[in-house]
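Novice: Based on what follows, work out the 3D shape:
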Amino acid sequence: MTRRRLPRPKELLPLLRFKRPQWNAKRRRLDAALTVEDLRRIAKRRTPKAAFDYVEGAAEAELSLARARQAFEDIEFHPAILRDVADVDTGWDVLGGRVALPFGIAPTGFTRLMHTEGERAGAAAAAAAGVPFALSTMGTTAVEDVAEAAGPNGRNWFQLYMWTDRDRSMALVERAANAGFDTLLVTVDVPVAGARLRDKRNGFSIPPQLTARTVLDMARHPAWWFDMLTTEPLAFASLNRWPGTVAELIGSMFDPTVGFDDLAWIKEQWPGRLVVKGVQTVADARRLADLGVDAVTLSNHGGRQLDRAPIPFHLLPEVVREVGRDVEVHLDTGIMSGADVVASVALGARFTMVGRAYLYGLMAGGREGVDRTIAILADQVERTMRLLGVASLEELEPRHVTQLQRLVPRAR
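Specialist: Predicted coordinates:
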């Protein structure tokens, strides 16, 4: 029979230590977010539908995005045991410079639509974390202002869409070089606009148009609308104000005739490192390596262009075998956790980029939300490495990861 007694006061005292309350509502929300998915849920509550769907959505049936995320969910890790992982180094050199973590912030368009702090928040958070920040041609903050926000310790990359007006394109590239951007990301998978059906259904435009639907949405998201209406007008920092849809903008300004000769021409003019983003075949990766680029980024544009496109993570091992000794291989699309980043590095990626994960944090809490995204991913990277039994990125190898593949090509 269990014997009972009254507890002594000194035994109760350790149980009566209450957690200090957090009175800042934003800080409380962000502290409670333990994963990127948690940040996504906060972002969805706080952001109007059209802006959130622009981030969340992809092309057509959104199969490319779903498959990319499924590929990361289908990872099987193979940990080694009894390894000294008391100290873990999560950094190494990428494109000639040290990064504190093997991921950075991907270029995103219309970023101030998600939160008024926009690219400034992303650049400042990336600089504080010791990782690169990439600014999009379709960004809403000027290259000079991004450089200022990042400060002297920031490492900024500029993403270029080649326009039909080549002189205007290169004038923008020159501005980026003069502002201290050290790497040019040439995106090559947007000869025409993908069919982003969510945006069409939402009537997505820049700036947002006040319709009966947006007025109703304003009542549900007053803080977002207050921020937008009381800060500098939302516009493209590098383009003229555009009143139409995203698809109409892309269709009017991007050049479907761009070829390898144009890329060679850009390379001759750019003084820094050159990365080609949007590579989706081994043959194209080989041709770019022969052209002398510094890195190729395996990407299907976050599933936002060609639906049913190749899955970058599945393509990674083959591309690394083909060109990994000649150029750095980078990866994006579908990354939502630090475990995804670690798996990519194990299979040969030198660097990865996060887009939606960054924007979820931005929508959830501005600069502090981006800081939280980076902190969550960094913690996941370090913990995954420790559990795998590796103390540095250099120790990660293909033997640590198996890609469990659901979509297997039929025999021809």
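
Novice: all contacts plus neighbour counts: C-alpha atoms, from now on.
Specialist: OK.

Novice: I'd like to know which elements the longest helix along the chain is packed against.
Specialist: Longest helix in the chain, counting residues (DSSP state H): helix 356-388. For helix 356-388, the helices and strands in contact under the criterion 3 or more C-alpha pairs under 8 Å, 6 or more residues apart in numbering; DSSP states H and E are helix 25-32, helix 36-46, helix 49-56, helix 111-114, helix 118-129, helix 338-346.

Novice: Can you check which of those gets nearest to residue 179?
Specialist: Taking C-alpha to C-alpha, helix 118-129 is the member of the helices and strands packed on helix 356-388 nearest to residue 179, at 13.5 Å.

Novice: Next, the structure of the following sequence, for comparison with the previous one:
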Amino acid sequence: MVTRQFPRPKDLFDLMKFKKPVWNATDRRLASALTIADLRTIAKRRTPKAAFDYTDGSAEQEISLARARQAFEDIEFSPSILRGTADVDTSSTVLGGPMALPFAIAPTGFTRLMQTEGEIAGASAARAAGIPFTLSTLGTTSIEDVKAANPDGRNWFQLYVMRDREISYELTRRAAAAGFDTLHFTVDTPVAGARLRDKRNGFSIPPQLTLGTIVNAIPRPWWWWDFLTTPALQFASLSSTGGTVGELLDAAMDPTISFADLEVIRGIWPGKLVIKGVQNVQDAATLAGLGVDGIVLSNHGGRQLDRAPIPFHLLPEVVREVGSELEIGVDTGIMSGADIVASIALGADFTLIGRAYLYGLMAGGRRGVDRTIAILGEQIVRTMKLLGVASLAELTPGHVTQLQRLTPRP
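Specialist: Purely as a prediction, here's the structure:
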């Protein structure tokens, strides 16, 4: 029999320990986010539809993005036990410099449209975390201002080759003069992909007011207040704006881009050169013989060719072919630290996060980007400990099995 007694006040008080309240609304909002998906939910609630859909959407039926995310879900980890992994080392040396975590912030266009702190929030958060920040050609903060926000950290520049080649060459020289250490020469955008969400929303730079955008803005006055009381949104590295995103990209990009352009850029750029947008093994092998330092397996976040190859699926074969000659990055579909750990285990030297970073930015500006990095960092450390590895170098393909859903028909 259980002996019962009247509850003692002291016992009750011991149980009644309340959490210290968080008075700042942004801090409270971000503290409630435990995953990147949570940040996405907050971002969607706080951001007008056109800006959110520009970040969240991809091309045509959005099949490429869905498949990329599914590929990361379709993995099975193989942990080891009794390895004594109380502390893990998440640092590495990539493209000649240090990285405290195995991911960098990816280049994103129109970033201040999502939240007015834009690239400054990304660059300063990257500096604090010890990871690289990548500025897009279509960025809304200048090369020099990003350098000022991240003066002693690693800055990378993403380059589109435009119809007017001299614009691209001048941007390359400016990035070099500002001390950016790596150039991401992007090759998967000879023309703009069909981003149907943007077309349906009438998305443009600067935003155009319609009855729909006004109605959508009513419950989001904070976004419009920020937008209207901060410097005008414009492309910091380009002189002309106006029109839909697709029209802007079509005006800036050039379908005649070729290996000859790569040769010219290699002659101008003094730092590390990475080719971003590689989507097959043959191209990776070709690039290995052309004096580049690395490649990024990417289908542009699913925003260009729908039904493009899945970068994470390409990774093992590309590593076998050129992993001893090139440093290899991977992006598209990464939404957790476990996705990053799986990529490193299969041979990637680094990963890039785009949407995950922007969800944090929309959810809370600089503090939201810090929260994105913290969530991914915590997930990386926890996954590594559960796998029984103490450093990134200990991760091997044996730790990951890629389960198959899509197999080619003979």
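
Novice: quick one on the thing from earlier: how about the helices and strands packed on helix 356-388 of structure 1 in JSON lines, adding mean neighbour count and distance to residue 139 of structure 1?
Specialist: Supplementary listing: these in JSON lines, determined by neighbours: other C-alpha atoms under 10 Å; distance: least, C-alpha to C-alpha, whole Å:
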{"stretch": "helix 25-32", "mean neighbour count": "14", "distance to residue 139 of structure 1": "25"}
{"stretch": "helix 36-46", "mean neighbour count": "19", "distance to residue 139 of structure 1": "20"}
{"stretch": "helix 49-56", "mean neighbour count": "20", "distance to residue 139 of structure 1": "14"}
{"stretch": "helix 111-114", "mean neighbour count": "26", "distance to residue 139 of structure 1": "6"}
{"stretch": "helix 118-129", "mean neighbour count": "24", "distance to residue 139 of structure 1": "7"}
{"stretch": "helix 338-346", "mean neighbour count": "25", "distance to residue 139 of structure 1": "25"}
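
Novice: so what's residue 69 of structure 2 up against?
Specialist: Remark: with contacts taken as C-alpha atoms under 8 Å, 6 or more residues apart in numbering, residue 69 of structure 2 is in contact with 332-335.

Novice: Please report how far residue 80 of structure 2 lies from residue 31 of structure 2.
Specialist: Taking C-alpha to C-alpha, to the nearest Å as the measure, residue 80 of structure 2 and residue 31 of structure 2 are separated by 32 Å.

Novice: returning to what we had before: TSV please, covering the helices and strands packed on helix 356-388 of structure 1 and showing distance to residue 302 of structure 1.
Specialist: Formatted as TSV, the entries for these read as follows, by distance: least, C-alpha to C-alpha, whole Å:
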stretch	distance to residue 302 of structure 1
helix 25-32	25
helix 36-46	16
helix 49-56	10
helix 111-114	16
helix 118-129	18
helix 338-346	15
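
Novice: Out of the ones you listed, the one nearest residue 356 of structure 1 is which?
Specialist: Evaluated over those, closeness to residue 356 of structure 1 peaks at helix 49-56, with 6.3 Å, by C-alpha to C-alpha.

Novice: average distance between the closest one and structure 2?
Specialist: With mean C-alpha distance after the TM-score superposition for structure 1, helix 49-56 of structure 1 departs from structure 2 by a mean of 0.3 Å once superposed.

Novice: I'd like the distance from that helix to the chain centre, please.
Specialist: Put simply, helix 49-56 of structure 1 sits 15 Å off its chain's centre (C-alpha atoms, centre = their mean, to the nearest Å).

Novice: and the angle for it with helix 356-388?
Specialist: For helix 49-56 of structure 1 against helix 356-388, the angle by axes from the mean of the first three to the mean of the last three C-alpha atoms, to 10 degrees is 40 degrees.

Novice: who touches helix 49-56 of structure 1?
Specialist: Contact with helix 49-56 of structure 1 is made by 43-44, 113-114, 198-199, 202-204, 217, 356, 359, as judged by C-alpha under 8 Å, 6+ apart.

Novice: can you check stretch 208-221 of structure 2 too?
Specialist: Applying C-alpha under 8 Å, 6+ apart, the set of residues contacting stretch 208-221 of structure 2 from outside is 46-50, 202, 224.

Novice: Nearest to residue 104 of structure 2 among these?
Specialist: residue 47 (24.2 Å).

Novice: So that closest one sits against residue 361, correct?
Specialist: No: taking C-alpha atoms under 8 Å as the contact criterion, residue 47 of structure 2 and residue 361 are not neighbours in contact, 10.5 Å apart.
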